[in-house]
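Colleague: pasting the structure only:
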């Protein structure tokens, strides 16, 4: 046997030994139940196109705390309200870290944003900044007029379509993305970015950004296979999108700096500052206890659009899809909204306070169709005992919010769309009721839930107040098949026929 053959055989023998040790080693630890896994891949092959459904099916066999392996990475899957409370309340501090992801590094300024930044002093500072200065109750309410104005513009757009395209279907998905983007742009950047030129480019960037952020990078779990993401071009595409978005934000910030100087010279003031104005004010006044630079500002702004666009307009898609499937629920909602508003032509946010059924419809939509059915991954910072099981430091944690929200132990007829279940119930989505966590909970809960729900309620109330809705001719049943990207969308655009409502 020559030397070369000997080296090859010895190398193969060593690889087999390493794999055997890595994947079949025995320990004294009491780990959670696990399904069988493959060498190298672990359980990655069992996830499928719809992870929330695959993980729920596995959990039904192995329990509400289940240990998977994505490559070499241990992943704890949480599928019950009790276990979600343990992770996001009882042991919230231990599970408050975020695992590193290559796409987040590329797209989110090396994970300097709020959503994906590692747990620590930097994250605490920027989250506090966002909560106090951008997403406080007072600040969200100050954008109420913007929401009302953009909802009114949306209504006029639909009326014009209805008058010029009799009995033709309207692309509601496109309408929802447009109004959500307009409200976010005016609130965050000071004006709309719609139509041709830079507006069109910005909308394209937002959509492409969301698609890329939802991409799974095999290199995150099997580092030596990271070259596959280079071969398929996803890293290069992400770098290109990140560069274009960075240049766009630089331009927006420069315009605000110039405009701010002009207003100061002329003694002008605006009634409502947008997010860029607020962040520039914080930066210039050194009002925070850490070095707040332009990169951090841009990371926070990107977060606002990432969390605010796709997840927010998707809720509207699902709400209208369910209402179109169930005319009785649609009519009940329309009766409430039209009774509260009366003969007035516009809906104010004060009206929403009195629309209990509208809020029940929104809650039921979030329960059955959470935008992020599997919440953003967490990571344990140290070893811990959880429900009698040993969880090692560095274990990723996936909370299956959809599995929890459709658990028959918590919900009657969990797969049925029944807004009435919330009418005489105190259960809410603010992170205290762990059977209903579409926005997460604890330290890593979404700080923008009030902004998102105010937007969705305003838009939906206007849609059902000003119009009656029908499915296109020949559509006996609405297709609710889904496409999983960053968030859970309808597979096809939502089409419906609007008829203006007149007393």
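Modeller: That came in fine, so what should we check first? As the structure is a prediction and not an experimental result, all values here were calculated from the model.
Colleague: From here on, just use CA atoms for contacts and neighbour counts.
Modeller: Fine.
Colleague: The nearest residue to residue 146 once chain neighbours are set aside: helix or strand, and which one exactly?
Modeller: Counting by CA to CA, 6 or more residues apart in numbering, residue 183 is the residue found nearest to residue 146 once chain neighbours are left out, at 6.5 Å. Element membership for residue 183, per DSSP states H and E: helix 172-188.
Colleague: Tell me which residues are up against that helix.
Modeller: When contacts are defined by CA atoms under 8 Å, 6 or more residues apart in numbering, helix 172-188 is touched by residues 143, 146-147, 150-151, 154, 191-194, 203, 274-276, 301, 304-305, 308-310, 312-314, 316-317, 455, 493-496.
Colleague: Go through whichever strand or helix holds residue 298 and flag the buried ones.
Modeller: Using DSSP H and E, residue 298 maps to helix 294-308. Under the neighbour-count criterion of 16 or more other CA atoms under 10 Å, helix 294-308 has 295-308 buried.
Colleague: putting a second one here so we can go through both:
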């Protein structure tokens, strides 16, 4: 399907699925008819595990949660307020030579979300939450009962998927409750900077909504940031020319300061191009979270009925010949003097989606990826390798 612009198919269920693999068709679904395709399929795993913004059915509650995230959690002011946390955790990792990108992102998101730190401590409740979140990513988001709607009880009896999902839900719900109660304790030692739970508690919203928002942040933020950083490093060691240009730019920017600072990111235009090209070549998720039509709609040659599932293949869109020159080459220069960004306004480049259901945490994701890459490239001498010396490939995840 990746070579085709679009296609309508029917799986083992009675549901029709429209697969989108072109920028033109993505614009139709995510912009022109966004109001029609802003719902999510009613999948058991979505409903039970992911109750937050990303997977919620479209309605008043979902819109209110979206406003909270945009205005209170991921505004430019709030992202900037997390600067000291990002800088400190990345500096600690570089100084200690603990350069696992996943560990650094874990540390950053743990402090931003929960106000706690790993350093010098036994695993905390928030550490256990992060562990469970990673397990979420391997449960099987599209459940088998969705593919076999007429015999779900037989499928569940064989693989026992639903009991597993329910156990995970209860486990993470209990851990979230523990951390929330710790934040409500009047004798709790307050951190210098408010964390996300502090902000949400001040809004006096239902604690189930707080848990749902936290889960969205952890599932989306950790995975997206880590994947971007890992693939950026992989592409750099394969491309000596790109490594040299990045390191020369960083040295020129740092000058006699002796160290890099997060504020330097604004001046490192080539590094930004590397991150954009990484997102085009290796998007955090190959497909966007499925959408579902809320009413009858005509798109191109198709007459679509309500509850038609739509899957947008952003991996294929990022390699579309009509949008990109030599799409199979890693070339950051393609973004030079280009206005294309990852905000969802350019449909040939949709690493975080677009429209009403686009991700709201991409600014924070890119801050994490950028500051870590900045420290890592300036603090280490990356050595080019032969591509066949190390094997890289995608694996199942969100």
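Modeller: Yes, it's here. Here the structure is a predicted model, which means the values were calculated and not measured.
Colleague: picking up where we left off before, look up how far residue 390 of structure 1 lies from the residue nearest to residue 146 of structure 1.
Modeller: For residue 183 of structure 1, the distance to residue 390 of structure 1 (CA to CA, to the nearest Å) stands at 46 Å.
Colleague: again, but for residue 495 of structure 1
Modeller: Taken as CA to CA, the span from residue 495 of structure 1 to residue 390 of structure 1 is 50 Å.
Colleague: quick one: which of these two has more around it?
Modeller: residue 495 (21 against 15; other CA atoms under 10 Å).
Colleague: Can you find the partner of the more buried one in structure 2?
Modeller: Taking TM-score structural alignment, residue 495 of structure 1 has no aligned residue in structure 2.
Colleague: cool, residue 237 of structure 1 as well?
Modeller: So, by TM-score structural alignment, residue 237 of structure 1 is matched to residue 164.
Colleague: Now the host helix or strand of its match: buried residues?
Modeller: Using DSSP H and E, residue 164 of structure 2 sits in helix 161-184. Across helix 161-184 of structure 2, burial judged by 16+ other CA under 10 Å covers 161-162, 165, 168-169, 172-173, 175-177, 179-180, 183.
Colleague: same check, this time on stretch 90-103 of structure 2
Modeller: 90, 91, 93, 94, 101.
Colleague: Go through those and flag which are in helices.
Modeller: 90, 91, 93, 94, 101 (DSSP state H).
Colleague: returning to what we had before: any chance of the buried residues of helix 161-184 of structure 2 in a markdown table, plus distance to residue 237 of structure 2?
Modeller: Shown next, in a markdown table, are these (distance: CA to CA, whole Å):
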| residue | distance to residue 237 of structure 2 |
| --- | --- |
| 161 | 40 |
| 162 | 43 |
| 165 | 39 |
| 168 | 38 |
| 169 | 40 |
| 172 | 38 |
| 173 | 41 |
| 175 | 39 |
| 176 | 39 |
| 177 | 43 |
| 179 | 40 |
| 180 | 42 |
| 183 | 43 |
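Colleague: So which of these is the closest to residue 136 of structure 2?
Modeller: residue 168 (7.6 Å; CA to CA).
Colleague: Compute the distance between the closest one and residue 42 of structure 2, please.
Modeller: On the measure of CA to CA, residue 168 of structure 2 and residue 42 of structure 2 end up 19 Å apart.
Colleague: Repeat that for residue 163 of structure 2.
Modeller: Applying CA to CA to residue 163 of structure 2 and residue 42 of structure 2 gives a distance of 18 Å.
Colleague: Strands of the stretch 101-250 of structure 1, start to end?
Modeller: 170-171 (DSSP state E, counting those that start in this stretch).
Colleague: Same check on the stretch 201-350 of structure 2?
Modeller: Under DSSP E, counting those that start in this stretch, the stretch 201-350 of structure 2 gives strands at 291-292, 297-299, 302-304, 309-312.
Colleague: Single out the most deeply packed of these.
Modeller: Burial of the strands of the stretch 201-350 of structure 2 is given as mean neighbour count (mean count of other CA atoms under 10 Å); strand 291-292 ranks first at a mean of 24.
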